[in-house]
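Undergrad: Pasting the sequence and the predicted model now:
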Amino acid sequence: MDHYGLLSLIPPLLAIVIAVLSKNVIISLFTGTFIGVLVLSSYQPIIAVKSLIGEYFFIQLTDSYNAGVLVLLMFIGGFIALIERSGGTHAFAKKVTKLINTKGKAQISAWFGGILIFFSDLGTPLIIGPIFEPIFDKLKISREKLAWIIDSTASPVAVLVPFIGWGVYVMGLIQKEFEALNIAQSDFTAFVKAIPFQIYPILAITMVPLIAFTKLDFSSMLKAEKRVETTGKLHWDSSNPQRKSEKISKLESKNAKASLVIAPLIVLFVTLFSILIPLGFPFEPVGGNDFRIALTTAYLFAAIVLIVLMVYYKTKTFKDSFNIYINGMQKMVYVSITLILAWSLGVVIKNLGTANYIIQLLSGNVPSFLIPAILFILGACVSFSTGSSWGTFAIMMPLAIPMAVSLDASIYVCIGAVLSGGLFGDHCSPISDTTILSSTGAGCDLVDHVQTQLPYALLNGGITLIAFLIAGFTSSEISTVIAFVMLIISVFLLSKANKKKLMKQESELKS
């Protein structure tokens, strides 16, 4: 097999190490890509720089597929900004929250609200958190519980949806690997088939209603719930001045109506399906380019409708609405740069034969059924260290798919393992943007949020690892079903054990 031996491992490993040290995905991806090109250019720096720009960056930008993805991301960014600033989500949530009068209803409502804001993983904490914060306080539910709920419905929901920024980004990474391996399959089809194997995100989402309905809290979360219930204190006493819960201003708009979020979403889906159905969707595969054109058109029409409604209800002027839309597009520049660097690093890794070298090392030494579990662990480590799911996907996907093909492992299971690992590490990491925003949006201390969420994340992560060992054998969705059953049993047993421990401690204190 053609490869550069140990040298072929340097670019991806360097990207990981620098991402851990710098906490900057762009710097890490750029450095890894440049070092790889330097090796390919026989260590001539001037030639390497020229090659990096002309044969990698420019090529990625002029590729029609890549250009389509970048344009779509811009339209998605503009639409998300309009939705977040219109005030429609707050107006809609307020209508729903009038019916909330129990702890169970409050938790399920916050969970449902997080799922409803599926189009923005960062918007979920900033929108849902401030709305439900006073409701949770009134019903004596801990702020830590609210932070966990919105963190569990931010990235985990977004990564499962193929027609928003997360899905488009992941499909872009998948398509590049398919093209290099001459796999004649749509990136959209592959993403959809991998959804049942996104085991960690699925467990994270389903765990919320499970806890809400059964009231089976455990570990640090149970202590936080007991604190609020018995003392009414919203936060743990702390002498550390840095450990103060942060508050954010509510993104409300005057005259906002629930239709500001409902109508644009209806337009988006109607437009999308009216374009896709004549192409045979969902019964026949739809080409990735056709799907992206349909999505871009849908987001454009939805944005136009939303701007018209914002002007009509006088929540914003046309000038303000248009500026919000453009600013939202501009925010996607960082994502676009990340994607271009990820594509470039993927090409460098292929030219160096990194996957071939890893395959040669693993072939005959590691059973193919272990590949998904290994990818999950590696993805979790990278994501935890960097706090970035997207950076993890960019580093891991160019390795995972070729390994799956050459070592006869399921491509869909391996894709699911990479995405699950990225989300698991993100949930455990205190430097993850969604972790920070979730604590801020809920008015909860960051350290308290990490401490209370970590046991839940570790439980889901452990179950997910076992499920990927099963999936490596079966390549079947039964692994996800088994994972869900294991979650129910584990939550029940842990809750009972923790409650007994707390009761024992309380009786000892009284005596």
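TA: In hand now; what should we look at? Numbers count the residues shown, from 1 in each chain.

Undergrad: From here on, just use CA atoms for contacts and neighbour counts.
TA: Will do.

Undergrad: measure stretch 213-225 end to end?
TA: End-to-end distance for stretch 213-225, by Cα to Cα, to the nearest Å: 15 Å.

Undergrad: ugh, wrong one, stretch 230-243
TA: With Cα to Cα as the measure, stretch 230-243 spans 22 Å from end to end.

Undergrad: Okay, helices next: where are they in the stretch 51-200 of the chain?
TA: 58-62, 64-86, 88-97, 103-116, 123-138, 143-152, 155-158, 165-180, 187-194, 199-214 (DSSP state H, counting those that start in this stretch).

Undergrad: Second structure for comparison follows:
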Amino acid sequence: MENTIFSLIPPLLAILMVVLTRRVLLSLGVGIISAAILLADFSISGMFNIIFGAIKGLFIADGEINTSNIYIILFLLILGIITSFISISGGSRAFGEWAIKRVKTRTGAQLVAIVLGIIIFIDDYFNALAVGQISKPITDLQKVSRAKLAYLIDSTSAPICVVSPVSSWGASIIALIGTILASHNITEFSAFSAFMQIIPMNLYVWATLAMVFIVAFKGVEIGPMKVHERRAVREGLVADPTKPAAGELKDDLQTSTRGTVGDLVWPIIALIAGTVGSMLWTGIAGTEGTVSVLAIFENTDVTKSLILGGLFGLIVSLCFFIRQVFVLKGVNGKVFRKGVWAGTKSMLPAVYILLFAWVIADLIGRLETGKYLAGIVETTNLNPSFLPLILFVIACIMAFSTGTSWGSFGILLPIAGDIAAATDINLLLPALAAVLAGAVFGDHCSPISDTTILSSTGAGCNHIDHVMTQLPYAVISAVTAAVGYVVIGFTGSTVLALLTVAVILIVFTIIAGSRTSGEKSK
């Protein structure tokens, strides 16, 4: 069943179940079982062995503890505890009161989230969670739905990381490009130079970033997002109260009335500073030879840095809690245990979904779904000018089906290099850019993507609500980018392709804006 059309069944089944049932764990479970059955050649005992092995592999790989996965889970739990103690110390309340005086519109609240998402570009995991923690008090006060916040977070995490050379994504992609250039004896530009030239060709990123600003300024609401936004504005409910949302504190915690903005800001600053500092430290430690900024980010240990930064943020938040208990007498120290449990419990839904997503991703990888899709690209005999478009579409499907953009990069980038070298070497950089863009789109929208899961967690939004409300905006951006890749394939002009994307988005803004105005006037 490996590397055949049957390998598409588990991801497609899981995604279809998500759409039909809106129950993500059930849907992922069905996908896991179907993948294990195919791998076991329909042996029931073999299926259980494969699932057990996949679960075990999450924590123990090649006889060693899989610290990467464990660190991500611990970071989520630590973030929940930090959030809990920020609330107990009165930081969230004080920050909300401060924000009311300065951010007075829904547009302004959305712009805060967008700008923070663009600024915090070091890593998509960290971006998704940190931006959510900072932005939630502001967007809640301005009655911006959690679904909208999750969309803004998700659209400024991976899209920014993939075009930033100084990020965990950028450094890894540059290293991949270097091997592709070396394998084809291309010496007219370096891997870094190639990456910088690819940035403006990543049309999906620019379409997506333009879209978030259009949505924020014009109030464009498409499909399911209308329901969430109207409920937030008319009823003051920023999330559907009937649906569970990861990252939300559900316990009635005691809150200090003597808290200040500093009770929220300083733990967040400590979290950011600790994580970035740890990334630099682990990157320097892992670099052999000349130490450069790119070398540091290529060799940094992201998950270890997350846990170190998280612990630093936790220590600072606990210091402010102790200050509230013993100095300001704002809260009772007995709330400590309740705060730890409330924070931990708030992140458990995200942990469960992440574990299921990791298992199905592992099984889909064993089924070689990505290789099967990549093989379709290699066997196509269409006009080479369509190569960027074809690679973009295949990367979209691959990342959406597998829930990983990085896996799609690793498989498709070398193949894109081989095809471009064999057909038209002038299409090499557009082909690589199309792969990166398509993989980000697929990962951006996939319900089994860890980045999508963490974005909904950071925003405190029901995961499936986030997936369904984000999808229409992302698809519009993807279709716009696809047209741009047709232009760049036939003309070779990046400027003309960007102009095409801009014109399409301007037309969309005019049409969507007029419809929005018409609905508001009714």
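TA: Perfect, I can see it now. Only a predicted model underlies this, so the values are computations on that prediction, with no experimental measurement involved.

Undergrad: circling back to that earlier point, could the helices of the stretch 51-200 of the first structure be laid out in JSON lines, adding mean neighbour count and distance to I395 of the first structure?
TA: Output for the helices of the stretch 51-200 of the first structure, formatted as JSON lines (neighbours: other Cα atoms under 10 Å; distance: least, Cα to Cα, whole Å):
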{"stretch": "helix 58-62", "mean neighbour count": "15", "distance to I395 of the first structure": "17"}
{"stretch": "helix 64-86", "mean neighbour count": "22", "distance to I395 of the first structure": "18"}
{"stretch": "helix 88-97", "mean neighbour count": "19", "distance to I395 of the first structure": "35"}
{"stretch": "helix 103-116", "mean neighbour count": "21", "distance to I395 of the first structure": "28"}
{"stretch": "helix 123-138", "mean neighbour count": "22", "distance to I395 of the first structure": "25"}
{"stretch": "helix 143-152", "mean neighbour count": "29", "distance to I395 of the first structure": "24"}
{"stretch": "helix 155-158", "mean neighbour count": "24", "distance to I395 of the first structure": "18"}
{"stretch": "helix 165-180", "mean neighbour count": "21", "distance to I395 of the first structure": "10"}
{"stretch": "helix 187-194", "mean neighbour count": "20", "distance to I395 of the first structure": "18"}
{"stretch": "helix 199-214", "mean neighbour count": "21", "distance to I395 of the first structure": "19"}
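
Undergrad: Which of the helices or strands spans E252 of the first structure?
TA: If you go by DSSP states H and E, E252 of the first structure is not part of any helix or strand.

Undergrad: again, but for T509 of the second structure
TA: Per DSSP H and E: helix 494-521 holds T509 of the second structure.

Undergrad: Flag every buried residue along that helix.
TA: Across helix 494-521 of the second structure, burial judged by 16 or more other Cα atoms under 10 Å covers 494, 497-498, 500-502, 504-505, 509, 512-513, 516.

Undergrad: before we move on, the earlier item: for the helices of the stretch 51-200 of the first structure, could you give me CSV that also reports distance to V286 of the first structure?
TA: Conversion of those to CSV gives the following (distance: least, Cα to Cα, whole Å):
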stretch, distance to V286 of the first structure
helix 58-62, 23
helix 64-86, 15
helix 88-97, 32
helix 103-116, 26
helix 123-138, 30
helix 143-152, 31
helix 155-158, 22
helix 165-180, 14
helix 187-194, 8
helix 199-214, 25
